[in-house]
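**Q** here is a sequence with its predicted model. Questions after.
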Amino acid sequence: MVIVNKWDSVNDPLLLEKNLRFAARKGRELGVDDAVAAFDAAAAAYDRPPPIEAATLLERLPVVVRELEDWEADYLEFAQARRDALAREYPTEFWERQEGGASKREASDDAARSGSG
């Protein structure tokens, strides 16, 4: 059974009134109105705009990794030794980018167009 949401998004105009009622109710439950009133009273005491106070809290949960078993450590050591044994140093000409046929043709076509234009 597939349930299709009748609203396009959370910001759908049909949901706006419902969302505002929900936000107001949650604000009352959490005492946001009292906090806003206290902030407004404190801000009114200043002769200039109140200073902005902000804080950012970022929490990164630690990544917990179990200890490697003996066979896993042995395998990783073997794999690294094998990679080291098979590794080769290639000359620069081998891995350096070289211009291929298509790019040479493109360059000559561009030169011909700009020369004749």
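**A** Ah, there it is. No experiment lies behind these values; they were computed from the predicted model shown.
**Q** use CA for all of it now, contacts and neighbours both
**A** Noted.
**Q** next SSE after the helix or strand harbouring Leu76?
**A** Using DSSP states H and E, Leu76 sits in helix 70-86. Per DSSP H and E, the first helix or strand lying C-terminal to helix 70-86 is helix 92-95.
**Q** just to revisit the earlier point, list the buried ones in the helix holding Leu76?
**A** Neighbour-count burial for helix 70-86 flags no residue at all (criterion: 16 or more other C-alpha atoms under 10 Å).
**Q** what's that helix packed up against?
**A** Using 3 or more C-alpha pairs under 8 Å, 6 or more residues apart in numbering; DSSP states H and E as the contact test, no helix or strand touches helix 70-86.
**Q** A further structure is provided below for comparison with the first:
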Amino acid sequence: MSQQWVFDYIVIGTGPAGAVMAKTLTDDKKTSVLAGENHDKDRPIRDSTFALELEERFFPQYFWQGEGVPQKGLDERSFEWTTGRLAGGGSSINGEQYVRPTSDVLREWQKLLGDLWSSRR
């Protein structure tokens, strides 16, 4: 006999926004939600000393990997991609780091895209 699962909501993609959505929906204890698996207590996720190992080795329980489609403007090259395969998505595997562009990068973006990208804003 197979077991049938029924949920009130299914959250597809539990990156930062999806995780907040799943948590908010389950604040009402009568609501059931199917969402990504939480690995926050796993040592490689919670302990920043594992950051280099996570970057250099592939852990299928934490990462999705794939390859994009060939890009016409890039001589038909395609690029590999990696993202988080756990609640919190990519933010869970990058140490939740925020990296601000340098002034040189912002000046280049400003030349290409206009004053909206100025470092002086």
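**A** Yep, that arrived. Everything numeric here is computed off the predicted structure, so don't read it as measured data.
**Q** can you give me the TM-score here?
**A** For this chain pair, the superposition-based TM-score is 0.22 by TM-score structural alignment, normalised by the length of the first structure; 45 aligned residues with a C-alpha RMSD of 4.5 Å.
**Q** residues in contact with Ser103 of the first structure?
**A** By C-alpha atoms under 8 Å, 6 or more residues apart in numbering, the contact list for Ser103 of the first structure is empty.
**Q** tell me which element it is part of?
**A** Per DSSP H and E, Ser103 of the first structure falls inside helix 101-116.
**Q** buried set for that helix?
**A** Within helix 101-116 of the first structure, no residue is scored as buried using 16+ other C-alpha under 10 Å.
**Q** find the helix or strand that Asp33 of the first structure is a member of.
**A** Here Asp33 of the first structure is assigned to helix 32-44, by DSSP H and E.
**Q** buried residues, the helix or strand Leu112 of the second structure falls within. List them.
**A** Assigned by DSSP H and E, Leu112 of the second structure belongs to helix 103-113. Using 16+ other C-alpha under 10 Å as the test for burial, helix 103-113 of the second structure gives 106-107, 109.
**Q** excluding residues flanking it in the chain, which one is nearest Leu34 of the second structure?
**A** The shortest distance from Leu34 of the second structure to any non-neighbouring residue, by C-alpha to C-alpha, 6 or more residues apart in numbering, is to Ile10 (4.8 Å).
**Q** what is the burial count for that neighbour?
**A** Neighbour count of Ile10 of the second structure, defined by other C-alpha atoms under 10 Å: 13.
**Q** pretty sure it is touching Val33, no?
**A** Yes - at 5.6 Å, Ile10 of the second structure counts as touching Val33 under the criterion of C-alpha atoms under 8 Å.
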